[in-house]
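Colleague: Just the structure for this:
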Amino acid sequence: MKTVRIIGVPEHFNFPWHLAIDEGAFEERGIALEWTDVPEGTGKMCNLLKEEKADLAIILTEGIVKSITEGNTTKIIQEYIASPLLWGIHVDVNSNFKKLAELENTTAAISRFGSGSHLMAYVHAKQMGWNLEDLKFNTINNLEGAVQALTTGNADYFMWEHFTTKPLVDAGIFRHLGDCPTPWPCFVLAGTDSFIAENNHVIGHIREIINAYTLEFKQIPSIDRTLANRYQQKLADIQEWMQLTQWSQKQLPKHTLLKVQETLLELNLIDQRISADKILM
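Modeller: As a prediction, this is how the structure comes out:
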C-alpha cells in the first residue's frame, strides 16, 4: 500500500475526494490516501509543499503559481475546478461601511501573505482603481480569526469564498458587500517535484479515480442535500454553488497560466514570468 499525503481546504469543493476515500476507491488501487484539512488556506499549503510535509494539494491557482515562480519545487498536475472562485467581500455586521468604494485605504484581513485572500485583495483593488501601494493587511490565519479581527476593528474587510462565508452572513456576524470572482479557473491539483518524479504511475491512478468522481459528481442522487448537511449550508445556497461550479479533468491550459502570471506581474506580486514547463507537469 502506497501512502500519499494530500492537503486541501475544508470546503465543499473537495467533497469528491472524501467520497472516493470513504468508498475505498484509492485503496482498491493500493493507495492509502491520507487527507489533511488546512483551514489556513493556500499560503499555509504552499509552505507544507515546499517543506515536503505533503505530497499533493488541492490549491488555489494563483497562489501556487506565485509560489512556484518564487522557487517552490512543485508542479501543477492538472486543473481541478474549471470555474472561477467567487470571493465574497465582507465587513462586520455593525460596520459603517455600506459600499465597496468605502473600503479604499482600509485594512484587509488575510489568512497569510501569499494566500488567496491576500492575492485577491490586489485583484479587487486593481478593479476598483485603488493605489495598490496603499493596501494594508492584518494576518488572521483562518475564518475564526477573521471574525475576531472584524469584530474588534483590527481589520475592516475580509475576502473569502462566498458560500463558505454565507453562514456568517446569515447569522448576522458579517455583512456581504459584493463579490470578486477569480479571472481564471480557481483550484488545481499540485504535487511536489520529488513525489512526481518517483510516483508517475501512482499519480495516474489518482487522477483516473478523482476525475471519474468529479465527472459524475453532480448526478449523484441528493448530493445537494448531502453537501448542505455536511458543510452546514442552506440547501438553496448549495444548489446555486453547484450551478456555478464546474470540475475539470484536464491540465491547466497554457494560455490560462500565462494570464495568471501576467496578472501577478502587473500587480507586482511576482518579479518574473517563468516557462510553462517549470509550472505544469
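
Colleague: Only C-alpha atoms from now on, for both contacts and neighbour counts.
Modeller: Will do.

Colleague: On the three-state scheme, Ile59 is what?
Modeller: strand (DSSP: H, G, I helix; E, B strand; the rest coil).

Colleague: Can you get me a residue count around Glu70?
Modeller: Using other CA atoms under 10 Å, Glu70 has 13 neighbouring residues.

Colleague: could you pull out the strands for the stretch 101-250 of the chain?
Modeller: Along the stretch 101-250 of the chain, counting by DSSP state E, counting those that start in this stretch, strands occupy 107-110, 136-139, 157-161, 174-181, 187-192.

Colleague: to compare against the first, here's another:
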Amino acid sequence: MKKVNIGGVPEHFNLAWYLTLKNGEYKDQDINLRWHDYHGGTGAMTKALRSGEIDMAVILTEGIVKDIIEDNPSKIVQTFVQTPLNWGIHVAADSDFKTIDDIKGTRAAISRYGSGSHLMAYINAKNNNWDLEKDLKFEVIKNLDGAIRGLTENKADYFMWEKFTTKPYVDNGIFRRIGNCPSPWPCFVIAASDKFIENNEEQLKTILEIINQTTADFKSIPSIDKTIANRYEQELEDVQEWLSLTEWSQSVMNEKTIKNVQNQLHDLKIISKKVDYSKLIHKL
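Modeller: Modelled structure (predicted):
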C-alpha cells in the first residue's frame, strides 16, 4: 500500500477529505493517505512541501504561487475551491479601532511571512489605496490561537482570517470584525511536490478522482450543514450561509486565472517575477 502524506488547515473547507478518509476510499485503492493538520496555514505547508514532510497540500492559491516562483519544487495539480475566500478583518473586541481607515499603518498579525494572512494584508492595503511601504507593519503570531493572544495582549492591532472560521470568536466577544476582504481569485488549490508527481502520477489521479466525486456532491450530502456546525462548533445559520457562497472545483486552474494571480502579486511586489503557466501547473 502506497503511503501518501497530505496537509491542510483544520477547517470546514476540508471536511470532504475527512469524509473520504473515514469511508476508507483511498485504502480501497491501495493508498494509505495520511492527513496532517497545519494550524499555521499556508506558510507552514509550503515549508513542509519543500522538506518532503508532505507530498500534497490543500493550500491557498496566492501562497503556493509565490512559493513555487521562489523555487519550491512543487506544482498546482487542481483547483479545490473555485470561489474566493472571504477574509474577515478583525480587531480585539475592546479595541478603539472602528473602521478600516483606523488600522492604516498599524500592526497586522500574520501567521508567518508568505502566509495568506500576510499576502492578503497587501490586497486589503491596495483596495484601500494605502502606501504599501509605509502603511503595512507585521507581527508573526503563528496561528489563530496566537492571534487571539496577540490582539488581546496588544502585541498586534488587526488580524485577517477566513470570516466563518473566526465567527465564533466574534460571537463570544474576543474579536470584533470591522470589514471583509475577498480574495480576487479561486481560494484553494491542491499542490503536489515534483518528486511525488514524477513517481506517483497514477496514485495522484486516483486521489483526485476520489475527492472530486465527494466535492461534486458535497452540498447534497444529507444534513451536511448540521455535520459542519457540530464538528467545527459553528452556528447552523453561518454554515448555511457559507455553503451558499462556496463552490468546489474538479478541474485545473486555467491560464487566464494564473495570469491574473501573478499580475496582482507582481503589482504588489509580493513576487519579483512572473513565470510560465507550465512552471506553476501540472496537468495530469
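
Colleague: Quick check, central residue of the first structure?
Modeller: What sits nearest the mean C-alpha location of the first structure, by CA atoms, centre = their mean, is Leu60, with 3.8 Å.

Colleague: surely that residue meets Gly116?
Modeller: Yes: between Leu60 of the first structure and Gly116 a contact is recorded at 6.8 Å, counting by CA atoms under 8 Å.

Colleague: what is in contact with those two at once?
Modeller: Listed as contacting both Leu60 of the first structure and Gly116 by CA atoms under 8 Å, 6 or more residues apart in numbering are Thr42.

Colleague: for Val65 of the second structure, what are its contacts?
Modeller: Neighbours of Val65 of the second structure in contact, by CA under 8 Å, 6+ apart: Gln262, Leu280.

Colleague: what about the closest residue in space to the residue nearest to the centre of the first structure that isn't next to it in sequence, neighbour count?
Modeller: Nearest non-adjacent residue to Leu60 of the first structure, counting by CA to CA, 6 or more residues apart in numbering: Phe187, 4.5 Å away. As a burial measure, Phe187 of the first structure scores 27 neighbours (other CA under 10 Å).

Colleague: now do Asn23 of the second structure
Modeller: 11.

Colleague: What's it aligned with over in the first structure?
Modeller: Aligning on TM-score structural alignment places Asn23 of the second structure opposite Glu23 in the first structure.

Colleague: just Asp225 of the second structure next, same as before
Modeller: Match for Asp225 of the second structure (TM-score structural alignment): Asp224.

Colleague: which residues touch its match?
Modeller: Asp224 of the first structure neighbours (CA under 8 Å, 6+ apart): Leu235, Ile238, Gln239, Met242.

Colleague: what's the distance between the closest residue to Met1 of the second structure other than its chain neighbours and Trp17 of the second structure?
Modeller: In space, and not counting its chain neighbours, Met1 of the second structure is closest to Asp30: 4.8 Å by CA to CA, 6+ apart. Noted for Asp30 of the second structure: a distance of 17 Å to Trp17 of the second structure, by CA to CA, to the nearest Å.

Colleague: between those two, which one's more packed in?
Modeller: Trp17 (20 against 12).

Colleague: Need the winner for burial among the strands of the stretch 101-250 of the first structure.
Modeller: Of the strands of the stretch 101-250 of the first structure, the one with the most neighbours on average (mean count of other CA atoms under 10 Å) is strand 107-110, at a mean of 28.

Colleague: Mean deviation, that strand versus the second structure?
Modeller: Strand 107-110 of the first structure differs from its equivalent in the second structure by a mean of 0.2 Å after superposition (mean CA distance after the TM-score superposition for the first structure).

Colleague: before we move on, back to that, I'd like to know how far the match of Asn23 of the second structure sits from Tyr213 of the first structure.
Modeller: The value you get for Glu23 of the first structure to Tyr213 of the first structure, if CA to CA is used, is 11 Å.

Colleague: Settle this for me: Trp17 of the second structure is touching Ile211, isn't it.
Modeller: Yes: with contact defined as CA under 8 Å, Trp17 of the second structure reaches Ile211; the gap is 6.6 Å.

Colleague: Can you give me the neighbour number for Lys226 of the second structure?
Modeller: Around Lys226 of the second structure there are 15 residues (other CA under 10 Å).

Colleague: try the one 4 residues further on
Modeller: By other CA under 10 Å, 12 other residues sit near Asn230 of the second structure.

Colleague: Equivalent analysis for Gly146 of the second structure, please.
Modeller: Neighbours of Gly146 of the second structure using other CA under 10 Å come to 16.

Colleague: next one: the one 4 residues further on
Modeller: By other CA under 10 Å, 22 other residues sit near Gly150 of the second structure.

Colleague: who touches the nearest residue to it once chain neighbours are set aside in this structure?
Modeller: Spatial nearest neighbour of Gly150 of the second structure, chain neighbours left out: Ala156 (5.4 Å); criterion: CA to CA, 6+ apart. Going by CA under 8 Å, 6+ apart, Ala156 of the second structure touches Thr106, Arg107, Ala108, Ala109, Phe138, Glu139, Gly150.

Colleague: between those residues, which is nearest Gly173 of the second structure?
Modeller: Set against Gly173 of the second structure, the nearest of these by CA to CA is Gly150 (15.1 Å).

Colleague: I'd guessed the closest one sits against Val140; true?
Modeller: No: using CA under 8 Å, Gly150 of the second structure and Val140 do not qualify as a contacting pair, with a distance of 9.1 Å.
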